[in-house]
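>>> With the input below, show me the fold.
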Amino acid sequence: MGFWRSALETLAKRKGVRAVIDNEIMLEDMEYVFGKNGSAQRFVDKTIVITGCGGFLGYYLTNCFVYLKSKGFPYRKLILLDTFLFGRPRWLEELERHHEDVEVHRFDIARDELEQAASALSADFVIHMASIASPSYYRKYPVETIEANVLGLRRLLEFYKHRPLDGLLFFSSSEVYGDPAPEAIPTPETYLGNVASIGPRACYDESKRMGETLCYVYHQTYGMPIRIVRPFNNYGPGMALTDKRVPADFAQAVLRGEDVVIYSDGRPTRTFCYIADAVDGYLRVLTHDEFGCFNIGMDRPEISVRRLADIYREAAAELWGYGGEVRFIVSEEKDYLTDNPNRRCPDITKARMALGFRPEISVERGVRRYLRYLRKELLPV
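Now for the predicted structure:
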């Protein structure tokens, strides 16, 4: 497996993937999203600001807008902001090189002066997802995590409160629920949460909760067109192999031909939502006409982490004859399991009824698509 190990290391050094959509899985995903989502016309001749563009969701949403332009629904300008704490992805350089209507800026939304960048930040739609989302990383950078979700959001809201906007979307998290009581599974938006305010995950969980409060207050006070999403366990193309969440860890293991390692007893359960379904939901929330907070995720089936590992093993065995096993070890990161929720499953009734959101891609199918996407990205290496 020396070739694949070398290829994986090279792919990781790229800190991202290509922005020119030439991967058949991505093209199929884009066709799927916009085949069921009727929002394309809403973005024509609009300026869209995306904070946190360098991450998993930033990559995917950016490619969605580039795809729309290629299909005759051109935005006016795409403005992409990020601190690039973990390095600037190469795909952003390629994006700027191929698209004159795209601007990429190294910008700390919590610290840099917004007024000096007023002309660059003139927008019709704002998508704020500038935050560290992986527990291993936000435990390492807790202050930066709080700043992005609270200070950065507050500064954005102040900047845009008297400026015309079609919509501002705040990416909250399913982590605002903490570890729900058994009777709150599936978890509706009305559940108030069981969250630790002190602990290694609190920097993320509580800052997302405070972010939602800010959104509510600014909507109520200034009538801002704010919408909130609570994502539930997304995975798929664009998720870096160095992400340190289980979908990426398992993908890296099977691609290397190594055993799949689980840093728990494998019994915590989750539902996993393939990114194409999730992005369909995010765009529906962004273009929704009323203030609201929506769970966006897959509501079935709720499976154990161990079962997810087996799904990866089965997919890799089918695709290229993988023969690794599952191993259980204790993480060297002492807080790895502290305050980790035992169950995570959304009630998406509200999104289904108000938005027409209906995720369709099973975890078995989604994992295969993710692995096929990664193999295609690795072949040129």
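>>> hey, let's count contacts and neighbours off CA atoms from now on
Noted.
>>> nearest spatial neighbour of Gly323, skipping sequence neighbours?
Ala317 (6.3 Å; Cα to Cα, 6 or more residues apart in numbering).
>>> Let's see this one next, to set against the first:
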Amino acid sequence: MIYKNYNDILSILIIFTFINIVQIINGHEDKILALEKRIQDLEARQQQYPEVTFLTYKDRKRILITGGAGFVGSHLVDRLMLQGHEVIVADNFFTGRKRNIEHWIGHENFELINHDIVNPLFIEVDQIYHLASPASPPHYMYNPVKTIKVNSIGTINMLGLARRVRARLLFASTSEVYGDPEVHPQKETYFGNVNPFGPRSCYDESKRVAEAMCYAYAKQEGISIRIARIFNTYGPRMHMNDGRVVSNFILQALQNEPITIYGNGKQTRSFQYVSDLVDGLIALMNSNYSMPMNIGNPDEYTIEQFAFKIRDLVGSQAKVIYRDPVIDDPKQRRPDITLAKSWLNWEPKVLLNDGLNKTIAYFRNELLVKQHSERNVFFPNEWLHSSNVNTMKTTKNIEL
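Coordinates of the predicted model:
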């Protein structure tokens, strides 16, 4: 065949090339579909964030939260991030989990530092929420010397940081400073009844000395301090093996195992939902009150009442059994929150049944997780106002 010009030759080459391309595509359809699926999976896994409030440089604060990957700390991170602040979390992950705050990793306002505060930390911040410390008996008794170091040396390091950068520091103290109280309910003016040599003393006494150090720095160095004496708190993201009443009872009820009460069950506790605590901590940080303040729920229940309530909410048939009492276990615990009401206009809002149902739902989902790629991520109510929340494919549990 003789071609008259180059245009004919070019047309023939284009036709043959197109035919070859079509044949190649038809022979590799499966590979192309697989590549398309991988692209879709990568797009779905792209991190999505809720809409956060925009704050100008005058209102936006740089806030350090020690222990920010823990139960309470992670909820505080959520609230402050949504408010538009720059949040820095320092955590050594002894009891905290990266999964509690992984939904913020990569956000321009968020930074995570793997750091043990027993060692000094040098950063620039405006406020410090010092929450770092094991808080449940099994955790703080596991290494009592380390617990004392965290609450003493760690607190000195944070006070030193506050002094250097002139930041305000809120210290997360505890109702355990009252020990086994002989005064009921407990006012901030009560000095407590603590056994300095008992198994709980590593936590109780180190928190008491940390309070003393806060006031020594405030008086000598002129730094601004706040002290929150936190009473029993529960909610999603609690550590499943922390040995506390709420987590123990819920897990045992969900798995139809005997619900174990240590002692006769007549000892009392007052439980607050974690979002109420976060409200109180932020209000206290931004208040003008610098003496210790109780942050807790004054509604009081016996441990026995609590066990049956959780069993009923779960719908379990688990038996309630009794074991020997724990050494130095307080017989009664109830906060007087008169100061919080008058100075912060704060009091708990979440009803016990509502808070327990959210916590039970979280633990139920946690038990369903069978592989690492699955996620039991809890998002607070504020996230529901963001359109991005619908795109978070890995979420198994969203608060309603």
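>>> TM-score for these two?
Superposed pair, TM-score by TM-score structural alignment, normalised by the length of structure 1: 0.78. Supporting alignment: 322 aligned residues with a Cα RMSD of 2.5 Å.
>>> mind checking the SS state of the residue nearest to Gly323 of structure 1?
Following DSSP: H, G, I helix; E, B strand; the rest coil, the label given to Ala317 of structure 1 is helix.
>>> Help me confirm that it comes into contact with Ile311.
No - look at Ala317 of structure 1 against Ile311 with Cα atoms under 8 Å: they stay out of range, at 9.8 Å.
>>> So which of these two has more stuff around it?
Ile311 (18 against 14; other Cα atoms under 10 Å).
>>> Which position in structure 2 pairs with the more buried one?
Counting by TM-score structural alignment, Ile311 of structure 1 corresponds to Lys309 in structure 2.
>>> what's the average distance of the host helix or strand of that match to structure 1?
For Lys309 of structure 2, the host element (DSSP states H and E) is helix 303-314. Superposing on structure 1 and averaging over aligned pairs (mean Cα distance after the TM-score superposition for structure 1), helix 303-314 of structure 2 comes out at 0.7 Å.
>>> For that helix, buried residues please.
Using 16 or more other Cα atoms under 10 Å as the burial criterion, the residues of helix 303-314 of structure 2 that qualify are 303-304, 306-311, 314.
>>> Output the contacting helices and strands for that helix.
helix 245-254, strand 259-262, helix 352-368 (3 or more Cα pairs under 8 Å, 6 or more residues apart in numbering; DSSP states H and E).
>>> which of those sits most buried?
With neighbours defined as mean count of other Cα atoms under 10 Å, these peak in mean count at helix 245-254, which reaches a mean of 21.
>>> tilt between that one and helix 352-368?
60 degrees (axes from the mean of the first three to the mean of the last three Cα atoms, to 10 degrees).
>>> Let me see the residues that make contact with helix 245-254 of structure 2.
Helix 245-254 of structure 2 has contacts (Cα atoms under 8 Å, 6 or more residues apart in numbering) with 234, 238-241, 258-260, 303, 307, 310-311, 314, 316-318, 360, 363-364.
>>> Kindly report the same for stretch 270-279 of structure 2.
Stretch 270-279 of structure 2 has contacts (Cα under 8 Å, 6+ apart) with 72, 75-76, 79, 230-235, 295-301, 333-335, 346-350, 352, 355.
>>> Okay, strands next: where are they in the stretch 101-250 of structure 1?
Counting by DSSP state E, counting those that start in this stretch, the stretch 101-250 of structure 1 has strands at residues 102-106, 125-128, 167-171, 226-231, 234-235.
>>> now the ones you listed as CSV including mean neighbour count and distance to Leu81 of structure 1?
Output for those, formatted as CSV (neighbours: other Cα atoms under 10 Å; distance: least, Cα to Cα, whole Å):
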stretch, mean neighbour count, distance to Leu81 of structure 1
strand 102-106, 16, 5
strand 125-128, 24, 10
strand 167-171, 24, 15
strand 226-231, 24, 19
strand 234-235, 22, 22
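>>> what would those look like in a markdown table with distance to Glu24 of structure 1?
Output for the strands of the stretch 101-250 of structure 1, formatted as a markdown table (distance: least, Cα to Cα, whole Å):
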| stretch | distance to Glu24 of structure 1 |
| --- | --- |
| strand 102-106 | 23 |
| strand 125-128 | 26 |
| strand 167-171 | 28 |
| strand 226-231 | 25 |
| strand 234-235 | 17 |
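>>> all helices for the stretch 151-300 of structure 2, in order.
In the stretch 151-300 of structure 2, the helices defined using DSSP state H, counting those that start in this stretch lie at 201-221, 245-254, 274-285.
>>> okay, these in TSV with distance to Leu121 of structure 2 next?
Output for these, formatted as TSV (distance: least, Cα to Cα, whole Å):
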stretch	distance to Leu121 of structure 2
helix 201-221	17
helix 245-254	33
helix 274-285	21
